[in-house]
Structure formats: structure tokens, C-alpha cells
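Chemist: Okay, predicted coordinates and the sequence, questions at the end:
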Amino acid sequence: MDNGRLRIGTKREERKAFTYSTRFDGTVTVYITVPAIEELSVSGSGQLKTEGDLKAEALSLGVSGSGQLTVPKLTADKLQSTVSGSGEITVAGTCPQHEARISGSGNVRASDLRTEASAIRISGSGDGRLYARRSLEASIAGSGDVYVRGGANVKSKIAGRGRVHQE
């Protein structure tokens, strides 16, 4: 535990001065039961996948690097998804409000997350796949694309080659 956060990782081995290496070829499965959760994040090239129903009031999902974070069955009041780098967040379930941010070439795949209102900001070449029934606000700076399902009223601001596609 570190300031109320559970951090799961591998220990680094010191080989030479100022050089560290972590090498693990395998799968680690960790089961955690908590009364409430506010944030899940992956840093580096790891993978995190939840099992079963995940319920939260306000949840923050984050990937920094090339990692993957998957939440197949979420029920939340508010969700924030942030990808920085080439990573990917995949989420499905129900949540009235979803805000996604992509910086780099990463992806947010949330077309199976039923929302009323969604917002997405892309800086770079990343793509967002979202569902919104009522409204979607999209801001794209670069060549990223947004694909939206659900028939939402779309407001977009685009600087670059990016596009918003209604499916």
C-alpha cells in the first residue's frame, strides 16, 4: 500500500550502476476484493483485465505506455478513460457519463459502454470508439478518428486530419 493505493509490480534487479532491468516471462494472476474502487491503471507494457461485474460511483481508467486495460462489465455513474502512448482501454457496460482522453497513438474502445453523454479529446493519431445516446463532444488535434454509435447529437472541433464517424 502506498498512500491508500495498492501497487502491484515486479522488483527491479540492479545489474550495473544506474542500470535496472525487469524481466518476467509468464502470467501473474492476482485476485483482489475491495469495498470500493476509484481508479485502475497500467503503466508500461502490462495488461489488466477485470472479471465479473465491476461497480463504482466514479471510476478512472488509465494506461500510460503500451499496456492494455480491459473492463468487460462495468456499472458506474461516471467514467474517465485516459490513454497516454500506444496503449488501449476497452470497456463495456453502462455509465451515464464517459470522458475519454487520448494522447499519442493509443485507443479507447467503448462502443459497448452504454452512455447518455460522452466526450473525447484526442491529441495525436489515436482512435476512439464510443457509444452515446444523447450527446457526444469530440475534440481532435491530429489524425485520430472517433467512431460513435447510439445516435447522439455530435459537436466536434477538429484541427488536423481527424474525423468523427457516426455508425
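Modeler: Received, thanks.
Chemist: Please count neighbours and contacts with C-alpha atoms only from this point.
Modeler: Fine.
Chemist: Just list what the lengthiest strand in the chain packs against, helices and strands only.
Modeler: Longest among the strand segments of the chain by residue count, using DSSP state E, is strand 68-84. Here strand 68-84 touches strand 39-43, strand 47-49, strand 54-64, strand 88-94, strand 97-104, strand 107-114, going by 3 or more C-alpha pairs under 8 Å, 6 or more residues apart in numbering; DSSP states H and E.
Chemist: Included below, for side-by-side comparison, is a second structure:
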Amino acid sequence: MKQIKWLLFSLAMTLTASSCFINVNDEDGFFGSCVDGSGPIVTRELIVAPFDGVELPISADVFLKQGPDQEVIVEGKDNIIDEIELDVHNGIWRIEFNRCVRDIGQLRLFITVPDLAHLRISGSGDVVSENTFVIQDLTIDIPGSGNVDLALDADDLDIDIPGSGRLTLEGTADDTKYRISGSGDVHAFNLECRTSDISIPGSGDVEVFVNEYLKVRISGSGDVYFRGDPTLDISITGSGDVIDAN
């Protein structure tokens, strides 16, 4: 009984001490310091250091355009735009807020960049390209539920979808690699590529247009639909299938 009382006392003291270290910046809104979106929708230009990678963990829509000069235009509530983080790390701009925000409302970013090498969508926002990106290598990671729709003229694409977001691609590419460990789908019949390497341990489906070589490894329940006349290298240990969609 003494041991139990001592354990309860120790636990109470630990909790009391821990409460002394609560972050007074209160990013979770515990002390009511969250910013509530207010006012009309405005349009502003943001000055951001050069970047060729975009990460989107928040609920906002991004419209990408390739152009010679970088430009970032934002549409949203004025006091919400004030909270957007502008720091760039290793060439990647992570579009998030400096602190807790609520009632974001409409938030749209129109981004023009000379090059695009990295794209990660971990929130529910959508990303759409407004023209065709002529690029070399691009990695796309979608652990969230947001959708991505891109037009590309690319060398190598490396795509990972552990989330539920949908990826739609059009244009051309040399080598493509897809890993679908979540439930998200890939619609790439309109992206003509030379080779494709597809791994599906998840439940998402992949549609591809491949000319020369198609490698497929399915350990999950997702299906692969292909067009073109590639050499096939297929291994299936799950319940998914490879389907000729010509």
C-alpha cells in the first residue's frame, strides 16, 4: 500500500512539474492565441527566397507555372496571409503557418518558378500546373489526401503515394518510378514514358503509358493498367493484377 501511495505521489509531482513547461507560444491554441481568419479576400505578393521544391502540409490550393522569374501571389484573408511561413530550407519552401490559425477560408497560391525538383503534399490541399514543366528530375510524395495534376516534359520521375491523394499526369517522361503504399491512385495514361518501375504494397491503382519496359511488383491489392507495347517484368504476390488497357 505504501508503494502504491508513493507511486501516485510521484506521478502527481511529475505531472505538476511538467505543467511548468507548457509552451507559452501556444501553437495548439490552448491559451486562445490562435488567429481567426477575418475580413475580405485580398491578393498579395510574397517575397520568398529562391526555391525549386514545394511542400504543402496545410489546406490550401497551389497553382504552379514554369517561368523565367520566381513569383508568389496569394489570395486569402489578409491576417491569414500574414501568418504564412516564408523561410526556405535547402531549396524547399514548406508552405505552413507561423502559429495556430482557424477559419482559414479560401487560400490560393499562384507560384511561378524556373524549375521544380520536389513536391510533397501531406495535407488536403490540391496542386495543379498551369503550363507544362520542362524539367530533369522530379520527386513527388503524397502522404496526405490532396490531389496533384501536372503537365510534364521530364527525364526521371520518382513518385511515392503512402496517402489517399490522387495523382494525374500528362506529357512525356523518360524513366518513371511509382510506389503506392496507400490508397491513392495514379492516372498517367496521358504521360508517355520509356520505362516504368511500379511497386504496389497498398491498394491504389496505377494507369501508365509505357513504350519499352514495364516492371511491376504487386504485394497489395492495387491494379496496374498499361498502354503501349513494353517488355513486361511482372511479379504478383498480392491480390492485385496487371491489365492490358490497349
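Modeler: Noted; the coordinates are in hand. This one's a predicted model, so the numbers in the text were calculated from it and none came from an experiment.
Chemist: TM value for the aligned chains?
Modeler: The TM-score (TM-score structural alignment, normalised by the length of the first structure) is 0.88; 158 aligned residues with a C-alpha RMSD of 1.5 Å.
Chemist: want to throw the helices and strands packed on strand 68-84 of the first structure into JSON lines with distance to residue 152 of the first structure and mean neighbour count?
Modeler: Shown next, in JSON lines, are those (distance: least, C-alpha to C-alpha, whole Å; neighbours: other C-alpha atoms under 10 Å):
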{"stretch": "strand 39-43", "distance to residue 152 of the first structure": "27", "mean neighbour count": "18"}
{"stretch": "strand 47-49", "distance to residue 152 of the first structure": "29", "mean neighbour count": "16"}
{"stretch": "strand 54-64", "distance to residue 152 of the first structure": "22", "mean neighbour count": "20"}
{"stretch": "strand 88-94", "distance to residue 152 of the first structure": "16", "mean neighbour count": "22"}
{"stretch": "strand 97-104", "distance to residue 152 of the first structure": "13", "mean neighbour count": "23"}
{"stretch": "strand 107-114", "distance to residue 152 of the first structure": "12", "mean neighbour count": "23"}
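Chemist: Distance to residue 16 of the first structure for the ones you listed - can I get that in JSON lines?
Modeler: Compiled in JSON lines, these are given as follows (distance: least, C-alpha to C-alpha, whole Å):
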{"stretch": "strand 39-43", "distance to residue 16 of the first structure": "24"}
{"stretch": "strand 47-49", "distance to residue 16 of the first structure": "28"}
{"stretch": "strand 54-64", "distance to residue 16 of the first structure": "27"}
{"stretch": "strand 88-94", "distance to residue 16 of the first structure": "33"}
{"stretch": "strand 97-104", "distance to residue 16 of the first structure": "32"}
{"stretch": "strand 107-114", "distance to residue 16 of the first structure": "36"}
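Chemist: Which of those strands sits closest to residue 160 of the first structure?
Modeler: strand 97-104 (14.1 Å; C-alpha to C-alpha).
Chemist: Which elements pack onto that closest one?
Modeler: strand 68-84, strand 117-124.
Chemist: just these: most buried one?
Modeler: Highest mean neighbour count among those (mean count of other C-alpha atoms under 10 Å): strand 117-124, with a mean of 23.
Chemist: once the two are aligned, what's the mean deviation for the next helix or strand along the chain from it against the second structure?
Modeler: Downstream of strand 117-124 of the first structure, the first helix or strand assigned by DSSP states H and E is strand 127-131. When the second structure is superposed, strand 127-131 of the first structure averages 0.6 Å from its matched positions, counting by mean C-alpha distance after the TM-score superposition for the first structure.
Chemist: which ones are touching the corresponding residue of the second structure for residue 120 of the first structure?
Modeler: Using TM-score structural alignment, the partner of residue 120 of the first structure in the second structure is residue 198. Going by C-alpha atoms under 8 Å, 6 or more residues apart in numbering, residue 198 of the second structure touches 177, 178, 179, 214, 215, 216, 217.
Chemist: Same question for residue 188 of the second structure.
Modeler: So residue 188 of the second structure contacts 168, 169, 170, 206, 207, 208, 209 (C-alpha under 8 Å, 6+ apart).
Chemist: how about a cut-off of 10 Å?
Modeler: 150, 167-172, 206-210, 225-227 (C-alpha atoms under 10 Å, 6 or more residues apart in numbering).
Chemist: List just the nearest of those to residue 243 of the second structure.
Modeler: residue 225 (4.8 Å).
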